[in-house]
Structure formats: structure tokens, C-alpha cells
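Asker: next comes the sequence, and after it the predicted model I'd like to discuss.
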Amino acid sequence: MKLGVFTVLFSNKNLDEMLDHVASKGIEAVELGTGGYPGDAHCKVDELLNNEKKCEEFLEKITSRGLMISALSCHSNPLHPQKHLSEKADTLFTKTVKLASKLGVPVVNTFSGCPGDHEGAKYPNWPVAPWPPEFQEILKWQWEEKIIPYWKEKAAFADQHQVKIGLELHGGFSVHTPATLLRLREACGPAIGANLDPSHMWWQGIDPVESIKILGRENAIHHFHAKDTIMDQPNTNRNGLTDMTSYSDMQNRSWYFRTVGFGHDAKVWADIISTLRLYGYDYVVSIEHEDGLMSIDEGFTKAIENLKPVMVKESVGDMWWT
């Protein structure tokens, strides 16, 4: 396994400054945003796609520092019912897959998106209960008319470019649990997999270790984010898990994101890393920093310090004791 970072937290640094900084911390891989919610501070798709020289120079900057690109990420909502938003997201995804193929990057990360509830909808509709029955009708329409047709086409496109799609299981989007990921994968093929982030499992009441087992049995983990979550039980008793309290109002939220080790201890993270390895994931663990209590540098540094001791770097080879 390699320790990586999702570089959007260093969007205030230019590419060279960011690469020097993360390499100096012992990072081995970078996940680069190409637009959408993450922005494109370090990877300009249109500048690179049709310029061989710029691509070579771009890769040289990364490899010369002993780094690799684990994924290109373009998180947005390609199923948004407002066409100007969905079309922009779709165009970005298409370009990102082409660029990933060109750069030899095996994974493109994004969200599944979430449609509206009918053709004339203006906003996404995320059903979270099976009753009243119209919620089931909305969900059926979304999957049959929007989600599966769109991603079936995109999975085939990614497959043609020898790129895998890592969908982040994130609340508010149609694919947000192991079950919804596997449902889409079954309909669209193995190009679809998870960019699994345990922070989103915890707040949904899902044990990340068990989610790794569920997805790992199907070889459905394409990428992995390292981010923690703390649960505040008194606030959860009041607000529930689908808490709409602002992320900035941390004292009153049911849960909020933390850097690795500040929501769950080293044993929990050791179990997560070991289970990834047990189920065949031997790729990058990419740090994502969204901790509202720490500066970027402090949170990033502490995540590295907490992950390094539990990372599994070498395969066992022969079981000499048997």
C-alpha cells in the first residue's frame, strides 16, 4: 500500500509548491482534482488533454519527486435535473477519463449524482425512507430512467479507456452505501467501484470494516479515502443521523469530520487497513482533510503520523509458519 493525499487541501499552493510539500512529509501518491467541487488548482484538464509536451512536463514534475497519481477526481452531480449543471459535470467527467487514460492514471473518482423526481424537476431528490409509497416510486424512476442508463454508458466509456470509476459513497447522492454501489455495479459492470471513505460510513451507522468486506468480496474497491468522523450521541438523540445542522456549527451537530485518529483510535484504523489488505486492496490510502478543529497543516501532519504505523507495506509472501 502507498500513503497518498487528496491535494485539494493545498489549493492555495501551486503545483510545484504542493508537490514539494507533500513529498517532504513522506507522501507517496497524489489524488488530483480536475474540477467540480474539488476545483482544479493542480490539474487543468483542457491545458493537458491536447498538449503532449505539457503532459510530459506535468508527469515529470510528479515522478521526479518519487510520487505517483492515484486518481483524478471530478466530484459533481452529472444527474442534476438542471441541464446546464448536469451537462457541465458530464463534460468534465468525460474529459477527466480521457486525461486519466492519457496519463496512465487507473482511477477517476466522482459522485454518482442524484436526479430529481420527474423530468421537470429543478432540484435533486434524495429519498431516505420507504414510506409513504411515493418515495419508492421516485426511487424506482430514478434508478430505471436516470441512474442506470447514465452510468451504463459511462462505464463502457471508461472501460474503453482502461480507466476505473471510483464512486464516493456519500450522503445526498444516489450511491451512498455498499448496497447501492453493488446494485449499480451489477447493472453497469466492473468498471464501477467504490472510492470508499470510512467517514461517510460511520455517520450512516455502517461499520467501515464490514463495508470493506462487503465490497472487497466483489473486488469493488477502486480507491480509498482516509478521513475520520466523530459521533456526538446527545446531538444525535436530538437531530438524528440525517442532520441538517450547518457543518460550521460543530457543537450542535450529530457528527462531524475529523482527521485520522481523532474520531477513532489506532486499533480501529489498524483494523480498517488490515481488512483492506485481507480483501485484496493493495493500492493507495489517500488522506482527505476536512477537520474543522485543526489547520490544514496540523490535520494533514497528524493524519500521516497516525496512519504510518498501521500501514501494511509488504505482502506476506510464503506463510513460513505453516
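Answerer: Alright, I've got the coordinates.
Asker: okay, CA-based contacts and neighbour counts for the rest of this
Answerer: Noted.
Asker: how near is the nearest residue to residue 280 once chain neighbours are set aside to residue 223?
Answerer: Nearest residue to residue 280, sequence neighbours excluded (CA to CA, 6 or more residues apart in numbering): residue 216, at 7.0 Å. Applying CA to CA, to the nearest Å, the value for residue 216 to residue 223 is 11 Å.
Asker: this is the other structure I want to compare:
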Amino acid sequence: MRIGVYSDSLPHLDRRAMFQWCAERGLNDIEIGVGAWGPWPRPHLDIATVGSQKERDTIAGEMKEFGIRFSAINAAGNLLHPDPAKRADAQARFKAAVDLAVYFKVDRVITMSGCPAGKGGGALSIFPCWATSADDDNIFKWQMENEVGPWWRETSTWLAKAAPKVMVCLEMHPGVTIFNSAGFGELTKYVDRNVGLNLDPSHFWWQGIDPVAVVEEWGDRIGHAHGKDTKLYPDRIKKQGVLHFALPDPATAPWHFVSCGEGQDDATWVRFLKALRKAGYDGVISIEHEDPRYDGEEGTSRSAAGLSRALAQMAEAA
């Protein structure tokens, strides 16, 4: 396995500076972002120009100059947003990501399942994390049968023709319809194996899910992995639980994302990485910096150090 970087982790650097910063630290595998979610305006790829041959030649030249490889193209966003304009933008960015992946011979595109409204419609997504509400019970089943399943069935068929070497890897991200193993299991009834998973353990730790259990269940469907950690505050969780609506302030939040190795200990990371390898994954662990305590450069450096420790310990134990 190799350590890489998700480009959105370094939003204050332009593309050339971001490539150079990563290359100087031996982080040559870049997951480049073009999605609707993330820093705005997009700091490294512009959807308005990324389809032009001139821009693609420029990108290719910069990659060669700095020894950069693309590990994936990331189109994070809500592809099923109930607002038509937002849905169209997210889907356009997703298709641009697939097109870029084909052009640059990258076999992974990262996104989320999407989250539509409920059966009554409306302008806002409804996150289906419950099944007992008297007002909107069985929302997950409705979304899956009417929106998420059909859209991804059509997309899986399209991918097989338009980009047969590409796997789309869904990040199981709370806030969208597919956020845990049970949800992905339902989605597999609609899609072929060209729709898999981007395994980000940080989203599981705060939910009380063991990421290793997810790897053991879906190992052969994991096409990409993120390096991101979560710090839990047991005393705060006793009072607030893990579901909270506040900003991720380290002084008050019951949990927040942190650099790798600064939430879970090294032994936990070694166990997770070993599970990935045992499941057959030997690709990139792509650092996604979302630690509110540090800027992108420091947070990414800290994650690289934490992952390096874990990989070294795993090698020593082999």
C-alpha cells in the first residue's frame, strides 16, 4: 500500500504548488477533486475548462514534471439532490470525472450515493437514518426503490459501455442514503461490480461501527481508501450523543475528524490496514484532511506521519 493525498486537503495551494508540495514529500499519488462538495471555487480543476485538450495537456505536463500519478478522480457531491440545478451540477461533475478518468487512464472515480427528498418531494434531501418516524417511515426503502436504486442501475449500465475499466467507489458518508453496510447491501441488488466502495474509516468510528467489520464484509468491493481519523470525547458523548448539529469545534464537539493516528491509536490503524490487505486491497490510502485544528499542510503532514508509522509497524509484524 502507498500513501497518497486527496487534493481537496490542500485548498490554499494552486495545482502546480499542490503537486510540488506532495512530490517533495514522496506523496506522488493524487486523488484530484472536481466535485460539487469541497473547497469553492475548485482550487485544482475547473469543470469549465477541464474538458479542453489544452488544459489536459497542461495537467499532463505538470504531472510529468513533478512525477505525479492520479490515484482517482473525486466527484464528491449529492448526485440526487432534489434541487434540479444542484442535481444537474453534481451529475455533470460526476460525468466529467468519469471522462477525465478515461482520458488519464485512471480506474477509480470517487463519489457518494446521493440523497433525494422523501416521497412527498420538496427542495431538501432527507437523510434516511430512521425507520420509525410517523411522518416519514420507511424513507430508506422509498428512496432506494424510487431514486437511488434506479439511478445507479442506469449509471452502472452506462459505465460498462462508456468506461469499462472504471470502478465508481462510493464513500459511505452519513448524510447520504448509503452510509453503512446494510445500505450498500441493498444497492448491490441494482448494480454490477463496477460500483464499489471508497473505504473511509473515519465515518464508521463515530457511528460506533468497526471499520474492520465493514472490510471483512465488503473487501472484494473496495476499490479505494481514505486516510482520515476521528477523535471521540466520551465525556461529551455521555451528554450529547454522537448526533450533533454544531460545527466541529474541538473545544465542544462530541467528536470531530483528526489527522491519522491522533484519534485512534497506531494499533487500531495497523489492524485496519491489515484487514484491507487481507481482503486483497493493496492500493493507495489517500489522505483526506478535515482536522479543524490544523491547516491543510500541517494536517496532511501529520496524517502522512501517522500512516507511515502504522505501515511500518505492519511490515515489522509480517
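Answerer: Sure thing, it's come through. Just so it is clear, the structure is predicted and the values come from calculations on it, not from any experiment.
Asker: how alike are these chains, TM-score-wise?
Answerer: In this superposition the chains share a TM-score of 0.92, using TM-score structural alignment, normalised by the length of structure 2; 312 aligned residues with a CA RMSD of 2.1 Å.
Asker: one step back: residue 216 and residue 223 of structure 1: which has the busier surroundings?
Answerer: residue 223 (27 against 20; other CA atoms under 10 Å).
Asker: what's around the nearest residue to that one once chain neighbours are set aside, how many residues?
Answerer: Leaving aside its chain neighbours, residue 223 of structure 1 sits nearest to residue 195 (4.5 Å; criterion: CA to CA, 6+ apart). Applying other CA under 10 Å, we find 25 other residues in the vicinity of residue 195 of structure 1.
Asker: residue closest to the middle of structure 2?
Answerer: The geometric centre of structure 2, computed from its C-alpha atoms, lies nearest to residue 171 (CA atoms, centre = their mean), at 4.4 Å.
Asker: which residues does the residue nearest to residue 280 of structure 1 contact?
Answerer: Shown in contact with residue 216 of structure 1 (CA atoms under 8 Å, 6 or more residues apart in numbering): 276, 279, 280, 281.
Asker: my read is the first one is in a helix, agree?
Answerer: This means residue 276 of structure 1. Yes. Going by DSSP: H, G, I helix; E, B strand; the rest coil, the assignment for residue 276 of structure 1 places it inside a helix.
Asker: need the contact list for the aligned residue in structure 1 for the residue nearest to the centre of structure 2.
Answerer: Using TM-score structural alignment, the equivalent of residue 171 of structure 2 in structure 1 is residue 168. For residue 168 of structure 1, the contacting residues are 109, 110, 111, 112, 175, 176, 194, 195, 196, 197, by CA under 8 Å, 6+ apart.
Asker: switch to 7 Å and redo it
Answerer: 110, 111, 194, 195, 196, 197 (CA atoms under 7 Å, 6 or more residues apart in numbering).
Asker: which residue ranges of the stretch 101-250 of structure 1 form strands?
Answerer: Taking DSSP state E, counting those that start in this stretch, the strands of the stretch 101-250 of structure 1 run over residues 107-110, 164-168, 192-196, 221-226, 228-231.
Asker: I'd like these laid out as TSV, including distance to residue 146 of structure 1.
Answerer: Listed next are the strands of the stretch 101-250 of structure 1 as TSV, based on distance: least, CA to CA, whole Å:
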stretch	distance to residue 146 of structure 1
strand 107-110	17
strand 164-168	16
strand 192-196	16
strand 221-226	23
strand 228-231	31
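Asker: mind checking which of the ones you listed is nearest residue 22 of structure 1?
Answerer: Nearest to residue 22 of structure 1, of all the strands of the stretch 101-250 of structure 1, is strand 221-226, at 15.5 Å by CA to CA.
Asker: returning to what we had before: trace the residue nearest to residue 223 of structure 1 over to structure 2, please.
Answerer: In structure 2, residue 195 of structure 1 lands on residue 198 (TM-score structural alignment).
Asker: how near is that match to residue 293 of structure 2?
Answerer: 25 Å.
Asker: what are the boundaries of the helices in the stretch 51-200 of structure 1?
Answerer: 52-63, 83-103, 134-141, 148-160, 178-188, 198-203 (DSSP state H, counting those that start in this stretch).
Asker: how about the nearest residue to the match of residue 171 of structure 2, chain neighbours excluded?
Answerer: By the measure of CA to CA, 6+ apart, the closest residue to residue 168 of structure 1 outside its immediate chain neighbours is residue 195, 4.6 Å from it.
Asker: residue 248 of structure 2 now?
Answerer: residue 256 (5.6 Å).
Asker: my read is that that neighbour contacts residue 229, right?
Answerer: No. Contact status for residue 256 of structure 2 versus residue 229: not in contact, 8.6 Å apart, counting by CA atoms under 7 Å.
Asker: neighbour count: the two, which is higher?
Answerer: Set residue 256 of structure 2 next to residue 229 and count neighbours by other CA under 10 Å: residue 229 wins out with 31 against 23.
Asker: quick one: contacts for that one?
Answerer: By CA under 7 Å, 6+ apart, the neighbours of residue 229 of structure 2 are 202, 257, 258, 259, 260, 261, 263, 264.
Asker: most neighbours among those residues, which one?
Answerer: residue 260 (32 neighbours).
Asker: which stretch of helix or strand covers it?
Answerer: Taking DSSP states H and E as the definition, residue 260 of structure 2 sits outside all helices and strands.
Asker: surely it touches residue 303?
Answerer: Yes. Look at residue 260 of structure 2 against residue 303 with CA under 7 Å: they come within range, at 4.4 Å.
Asker: please tell me how far the residue of structure 2 positioned farthest from its centre sits from residue 167 of structure 2.
Answerer: Most distant from the centre of structure 2: residue 134, at 32.5 Å, with distances by CA atoms, centre = their mean. The gap separating residue 134 of structure 2 from residue 167 of structure 2 is 38 Å, by CA to CA.
Asker: now swap in residue 5 of structure 2 and tell me
Answerer: 19 Å.
Asker: residue 109 of structure 2 now?
Answerer: Using CA to CA, which is the criterion applied here, residue 109 of structure 2 is 6 Å from residue 167 of structure 2.
Asker: ok, the two, which is more surrounded?
Answerer: More crowded of residue 109 of structure 2 and residue 167, by other CA under 10 Å: residue 109, with 32 against 28.
Asker: who touches that one in this structure?
Answerer: By CA under 7 Å, 6+ apart, the residues touching residue 109 of structure 2 are 72, 73, 74, 97, 98, 167, 168, 169.
Asker: could you find the counterpart of it in structure 1?
Answerer: With TM-score structural alignment as the criterion, residue 109 of structure 2 matches residue 108.
Asker: isn't the match of residue 195 of structure 1 right next to residue 222, touching?
Answerer: Yes. Under the criterion of CA under 7 Å, residue 198 of structure 2 makes contact with residue 222 at 6.1 Å.
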